[in-house]
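1. need a 3D model of the sequence below.
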Amino acid sequence: MKKRILLLSLIGSVLFAQCKTSTPSQTAAPTETTATAPTAKKEFTYTTVPNDPLKTRIYTLDNGLKVYLSQYKTAPRIQTYIAVRAGSKNDPADATGLAHYLEHMAFKGSTRLGTTNWEKEQQELAKIEALYELYRTQKDPELRKKTYHQIDSISGVAATYAVPNEYDKLVAAMGMKGSNASTWVEQTIYYGDIPSNQLEKWAMLEAERLGVMIPRLFHTELEAVYEEKNRSLDSDNNKAFEAAFAALWPTHQYGTQTTIGTVEHLKNPSITEIKKYFEKYYVPNNMAIAMSGDLEFDETIRLIDEHFGRWEKGPEPEYNAPQEKPITSPVVREVYGPEAEMLLMAYRFPGVKSKDALVLRMINEILSNGQAGLIDLNINQKQAALGAGSFAEIYNDYSAHFLSGSPREGQTLDQVKNLLLQQIELVKKGKFEDWLIPAIVNKNKIAKMQSYESNAARATAFVDAFIAQMDWAEYLKREEAFEQITKQDVVEVANRYYGNNYAIVYKRTGQDPTAQKVEKPTITPVPANRDAQSDYYKLVASVPSTDLEPQFVDYKKDLQEGRLKSGIPVYYTRNQENGLFNLYYVVEMGTNHDPKIGLAVDYLQYLGTDKYTAEELQKEFFKIGCNFGVSSGQEQVYVYLSGLDTNLEQGLQLFESLLQNPKADKKALEDLVDGILKDRENAKQDKNIIHGVAMVNYAKYGPKNPFTNILSAKELKKVKPQELLTIIKDIPSYQHHVLYYGPRPLQAITTTLNTGHQVPALLKPVPDQKAFNELSIKKPMVYWTDYDMVQAELIFLSKSVNYDPKLVPVARLYNEYFDGGMGAIVFQELRESRALAYSASSRYSIANKQGRANYVVSYIGTQADKLPEAMAGMQGLLNDLPTAQANFENAKASVRNSIATERINKSGILMSYESARKLGIDHDIRRDIYESLGALTFEQIQAFHKQHIKEQNQAILVIGSKDRLNFKELANYGTVKKLTLKELFGY
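-> As a prediction, the model looks like this:
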């Protein structure tokens, strides 16, 4: 979703924070070098750190702008981040949400970009700004209504001069991927992954649009932020986190104000305050550019200086962090909502530069590392709770350690709390094994190796250092310091910070007594002006760039095939970058063949062997830097092993012993079944599962579908451990193939597997699976499900023809034209012009397997009181494709540039081959798209739309509160049918 705020999220029953990038260990001091760009007289000095694996160059422009550059040439692309050291903690107390809303405004252009007549437009914008300042002071509802009507009216006039999404159109045509931005407590980040031949256009655009704040299309964009707020109000997880932050930091802005802002402040925005914020914080000496990829240092810094060097330096922004008083007793909060209950605890720690925050990272890993942490083993492995986890949030002024848990059936939240506190006590007493810290250090090194393969991870590390106000050498040294942490350090810090001093949030199931919503304002749609172009748009578009030739995967050359005993195929690509491997056994058999397969796979994680208990097995894998697992889908089972290739034999021996000789555990199975039944009940309280999974499966297949193809509660309870052990042992006995990506030659890995992979001489054929026929949608239907929420969410689903590779090129271009980003038709019309949604999308979805149908899948989430307009808006686009020749040319350029600069390599070659094989094709389908692109016309797009999208029978899937849904409106789109949770879930 575009321009979203970074929110902590719950995945399943365990809480996770945004991943932070590991960085290399360093001891040497930085050195300074002078380089002269070959095409310019100006000299640029830069700082480097000896032995830095990223070989980073850090420049500082004359105006104070920091620039981090790293070369990594696996593809002709560059990951770009532009970071501002300011976030929601810098918002004025009476105008919260300001930093986030400014982030939205930054995409609206400048005095030259996004306007056809700035002189006239700015006059109207000045009127709107003055009216908003008046609107903020008014209390009388009638006066406010009158003023808002004036704002809406003048906004319509101003919009006639605006060219919406010019920035987005240009970056799409350039082939930028992931164009987005995020705001959090002390940072705002703008990012995009660009083709390396588009560097100059990128520099021109970013310097232009971030050099000035123009409140263009302000009131329609504000409505998108309203929708974003409503989405957060519909999220129980978000409510729990806000409560935890407020309890943890009652004085500091981390807890006193949220990133999106309060409803009251959103209703009374101030353009004037946003401008003040921009002028204070968006100055070059408070910003940084971080880039990694296929770049040349001299050319890159020259272009950055040429365009960003024109920004004027400003005063250093000041911020004095409020000081919190110690927490002396638990701070208890309760929140309510329709989702399953859970518990969230948090302890306060000092900020990022303290050693204690570094030790917090280690404590977090000791508790929860996904394999051998105390929570992993003592709670999750033993199934003592439905799920539990731990993560650290480390900020500049303070940090926090969060613990979370979900209860089993009949278990109280306080019992979950006590389980978590018991693990904390073990840390305080040093009751964890001595090998654990070295193993965590080893895991951290592996994570660093993996992160170095990602330009995004490299650039993120630069941003993290900048936001933390650390120079690069200091930032890297912290990784070395992490590796030196001792058990004594851990025990001392744990005893200093973990006491009766935590914040705790009980998230209970029930109606929220504090429920609120942002009311729908009256907004007149503004013109999309699709054919208009500013002079600056034309200038940037005309900048020449060198052509980049695409590289397509040749499955006959880019992967090798070997054979194991019993004729098992091995598909191989070599890792020439580091010492890590990925190994998969792939069996074309899943839960559609037998629902017990899924149960057996789940059971395996709780089993040991004749030599190791389940807990000991996890420890052994963790010690050697390997990870294992079995994942079952509807049609496949993936058995996987990954980690340090030097320890592959040890890992393989452990792994195979578990597959060949699992030891039955009756209690583990009983607990697993109870947990599954509780998970099923929780799923019926999750609107994303209800809407995006259960309702979609119902519409495609009817009540008997792959999602409902599960064992009943009665059947589950009858299953015996030995039945599941038989299934587990049988997995390698079926026909299967092996995937390997690692540093060993093919012959070496074949030899290793022939010794280590235990299989019978004759493999069994995979049995036929249960067939689920995709139903025709014979007449328009509207299915709805009741759910207590502020918004209403809709999916428009229509079935198309079966997969045909000949359709792929035109479908790809159609999708890019119709819904390829913020400059495309759907976003422009439904969000920018009509302000109907924060998130809207529509795609012609290509099947992932030969013989399956393609589908048209469209989504919109909106306030329930906007349901009529939202449905009409989406349906109108699906039936009448707007014509915009400039958009079409941009879409072609976007597809061309994207494919020309994509590189499928490393393990991606194996996964690409797997996808092609399922579709019955023997080549890289991107070649067909690229070679067809030049000849495709807009008339062909129109013909495709008319044949496959327009006026197709639809199943419209609606989830929302029955008290807010407009059933009379729903009936206009087809036969309305309520779906109960039992119908959707089958239980």
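
2. please make it C-alpha for all contacts and neighbour counts, starting now.
-> OK.

3. burial of Cys410, as a residue count?
-> For the record, residue 410 is Gly, not Cys. For Gly410, the tally of surrounding residues (other C-alpha atoms under 10 Å) stands at 7.

4. make that Pro141, sorry
-> Look at Pro141: counted by other C-alpha under 10 Å, it has 9 neighbours.

5. for the stretch 751-900 of the chain, which segments count as helices?
-> Here the stretch 751-900 of the chain has its helices, by DSSP state H, counting those that start in this stretch, at 808-819, 825-827, 867-879, 885-901.

6. redo these as JSON lines? Include distance to Ala240 and mean neighbour count.
-> Shown next, in JSON lines, are the helices of the stretch 751-900 of the chain (distance: least, C-alpha to C-alpha, whole Å; neighbours: other C-alpha atoms under 10 Å):
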{"stretch": "helix 808-819", "distance to Ala240": "33", "mean neighbour count": "22"}
{"stretch": "helix 825-827", "distance to Ala240": "31", "mean neighbour count": "26"}
{"stretch": "helix 867-879", "distance to Ala240": "28", "mean neighbour count": "18"}
{"stretch": "helix 885-901", "distance to Ala240": "40", "mean neighbour count": "21"}
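
7. figure out which of those is closest to Lys275.
-> helix 825-827 (26.0 Å; C-alpha to C-alpha).

8. residues in contact with the closest one?
-> Residues lying outside helix 825-827 but in contact with it, judged by C-alpha atoms under 8 Å, 6 or more residues apart in numbering, are 817-819, 821, 840-842, 874, 877, 882.

9. which one among those gets closest to Glu299?
-> Among the contacts of helix 825-827, and counting by C-alpha to C-alpha, the member closest to Glu299 is Gly821, at 29.2 Å.

10. the structure of the following sequence is requested for comparison with the preceding one:
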Amino acid sequence: MIKNLKMAALALVCSAAGIAQEVEFTEYNLDNGLHVILHQDKTAPVVSTSVMYHVGGKDLKNEKTGFAHFFEHLLFEGTENIGEGEFMSVINSNGGSFNATTSLDRTYYYETFPSNKMELGLWLESERMLHPIIGESGVETQNEVVKEERRRSYDNRPYGNLLQVVQGNLFSKHPYKDPNIGYMEDLDAATLKEFNEYFDEYYAPNNATLVVAGDFEVKETKKLIEDYFGPIPSGNEVNRAFVEENPINTKVTDTFHDPNIQLPMLILAWRTPGMATKDAKVLDMISTILSQGKSSRLYKKLVDDQKQALEASAINLAFEDYGAYAILSLPQGDTKLDTLKKEIDEEIIKLQNETISDREFQKLQNTFEKRFVNANSSVSGIAESLATYNVLYGDTDLINEEIEIYRSITPEDIKRVANEYLNENQRAEIYYLPKKDDVE
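-> Here you go, the predicted model:
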């Protein structure tokens, strides 16, 4: 059914944000469980076709990591009807663009074509779902690709293992403790049988959401979707057991040595609620208060005024089951990491004890209004938002309604959340240091 939501709820709030247009969409299920979302927009002759699978780095196979990220690559190898290595060339030769990404919670594939090539996008994604070739050759090829990515983006990149270190300190049981890319020894040890079993378990229509957004005719597109995706057999129901972590009640201290850096980094990290909670959105706002822009509290204090840091950033990493909140700082000159820690703690304590000013709060609201508008300013952005809200939040309507959650946040909420989650005894203090020759 068409989601007709109130335009008044998405009207002009500030001149910087402009007008947030309602995103209308139709959603329904095929008999095999595939969830379909259609968003028609004829302002430009382009169409985005995307599929989001509810599988990510947290979904292990026989306790082996990295399978979902591996499949992000592997499912471009070819199908029964697309030759090896031809998937991407087919897209390029038809004027399209494409990408795929894997997070700890989901995998997302999309193509954007001229609108007269919309059917091609549907065929490609149906081929990926129904007819992939998962064989020794493709597995070996992509294993080398992933190893090179691991070397380039993690092991040989300055601060490349930062997120892995944060996750490992905040989680001890949940699969979020492991890197999204996985450990190479796990992929080396994986069998072809395990790869095929993993595909059968997670890459079925009942674990996927298809989004078509852009310039198309609804009736014609529904028929094409039924033709291409309707015959794909439904898979078994995916059973996910939530892995509960014990609360962190005592400060964790860790040191990591990185051979690729010259400057040390201080990382303060907390485990926080999952992305669907209101408190996760309050933490987004706290990050903005602390470190977005040169007038933010940490940047102005540590970088501009006191010249103690080259960089100070607060980041809210909202995952499906839990979140990870981190404050990162690079010292300037002879500033000690413990000095930065003391200065950062002063700002956290201010948030816990002082209500932010009306002026700062209004600026914060304006920032999130603008961010909301920008996220849905393109067909491909709308497509990803629709898929994300459906798969990870269980509520596609949030594409129009989530801004109301941010609007409902008060200065008292900011103070409450800072007191509830950002305490010293609940965090990991990580000293991310240059590796010396004598350090193993």
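
11. closest to Glu616 of structure 1 out of the helices of the stretch 751-900 of structure 1?
-> Closest of the helices of the stretch 751-900 of structure 1 to Glu616 of structure 1 is helix 885-901, at 46.1 Å (criterion: C-alpha to C-alpha).

12. any idea how far the closest residue to Pro132 of structure 2 other than its chain neighbours lies from Glu111 of structure 2?
-> Once flanking residues are discounted, Pro132 of structure 2 sits nearest to Thr79: 4.2 Å by C-alpha to C-alpha, 6 or more residues apart in numbering. The gap separating Thr79 of structure 2 from Glu111 of structure 2 is 17 Å, by C-alpha to C-alpha, to the nearest Å.

13. between these two, which is the more surrounded one?
-> Set Thr79 of structure 2 next to Glu111 and count neighbours by other C-alpha under 10 Å: Glu111 wins out with 24 against 21.

14. export the helices of the stretch 751-900 of structure 1 to a markdown table and tack on distance to Ile128 of structure 1?
-> Converted to a markdown table, these look like this (distance: least, C-alpha to C-alpha, whole Å):
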| stretch | distance to Ile128 of structure 1 |
| --- | --- |
| helix 808-819 | 31 |
| helix 825-827 | 24 |
| helix 867-879 | 25 |
| helix 885-901 | 30 |
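
15. and Gly756 of structure 1, which of the ones you listed is closest to it?
-> Comparison of the helices of the stretch 751-900 of structure 1 against Gly756 of structure 1 by C-alpha to C-alpha identifies helix 885-901 as nearest, at 39.7 Å.

16. picking up where we left off before, name all residues that make contact with the residue mapped onto the residue nearest to Pro132 of structure 2 from structure 1.
-> In structure 1, Thr79 of structure 2 lines up with Ser110, judged by TM-score structural alignment. Neighbouring residues of Ser110 of structure 1 by C-alpha under 8 Å, 6+ apart: 208-209, 211-214.

17. so which of those residues is the closest to Ser354 of structure 1?
-> Ranked by distance to Ser354 of structure 1 (C-alpha to C-alpha), the contacts of Ser110 of structure 1 are led by Gly211 at 34.5 Å.

18. what's the match for that closest one in structure 2?
-> Aligned counterpart of Gly211 of structure 1 in structure 2: Leu130 (TM-score structural alignment).

19. try Ile467 of structure 1
-> By TM-score structural alignment, Ile467 of structure 1 lines up with Val391.

20. could you report the distance from that match to Thr221 of structure 2?
-> Distance from Val391 of structure 2 to Thr221 of structure 2, counting by C-alpha to C-alpha: 22 Å.

21. more crowded one of these two?
-> Each of Val391 of structure 2 and Thr221 has its neighbours counted (other C-alpha under 10 Å); Val391 has more, 22 against 16.

22. surely that one is in a strand?
-> No. Val391 of structure 2 is assigned helix when assessed by DSSP: H, G, I helix; E, B strand; the rest coil, not a strand.

23. which residue, other than its chain neighbours, is closest to it?
-> Using C-alpha to C-alpha, 6+ apart, the closest residue to Val391 of structure 2 is His54 (6.4 Å).

24. got the contact list for the one you found?
-> 105-107, 202, 207-208, 391-392.

25. list only buried entries from the residues you listed.
-> Buried residues within these, defined by neighbour count using 16 or more other C-alpha atoms under 10 Å: 105-107, 202, 207-208, 391-392.

26. which of those residues sit farthest apart?
-> For those, the farthest-apart pair by C-alpha to C-alpha is Tyr202 and Leu392; their separation is 14.9 Å.

27. what is the burial count for the aligned partner of Met275 of structure 2 in structure 1?
-> Aligning on TM-score structural alignment places Met275 of structure 2 opposite Val352 in structure 1. Using other C-alpha under 10 Å, Val352 of structure 1 has 19 other residues around it.

28. wait, Val352 of structure 1 touches Tyr398, no?
-> Yes. Counting by C-alpha atoms under 8 Å, Val352 of structure 1 touches Tyr398, with 7.2 Å between them.

29. now do the strands in structure 2.
-> 26-29, 35-40, 46-53, 97-102, 107-114, 208-214, 252-258, 265-273, 309-318, 322-331, 427-434 (DSSP state E).

30. and these: which comes nearest Ser234 of structure 2?
-> Across the strands of structure 2, Ser234 of structure 2 has its closest neighbour in strand 208-214 (10.4 Å, C-alpha to C-alpha).
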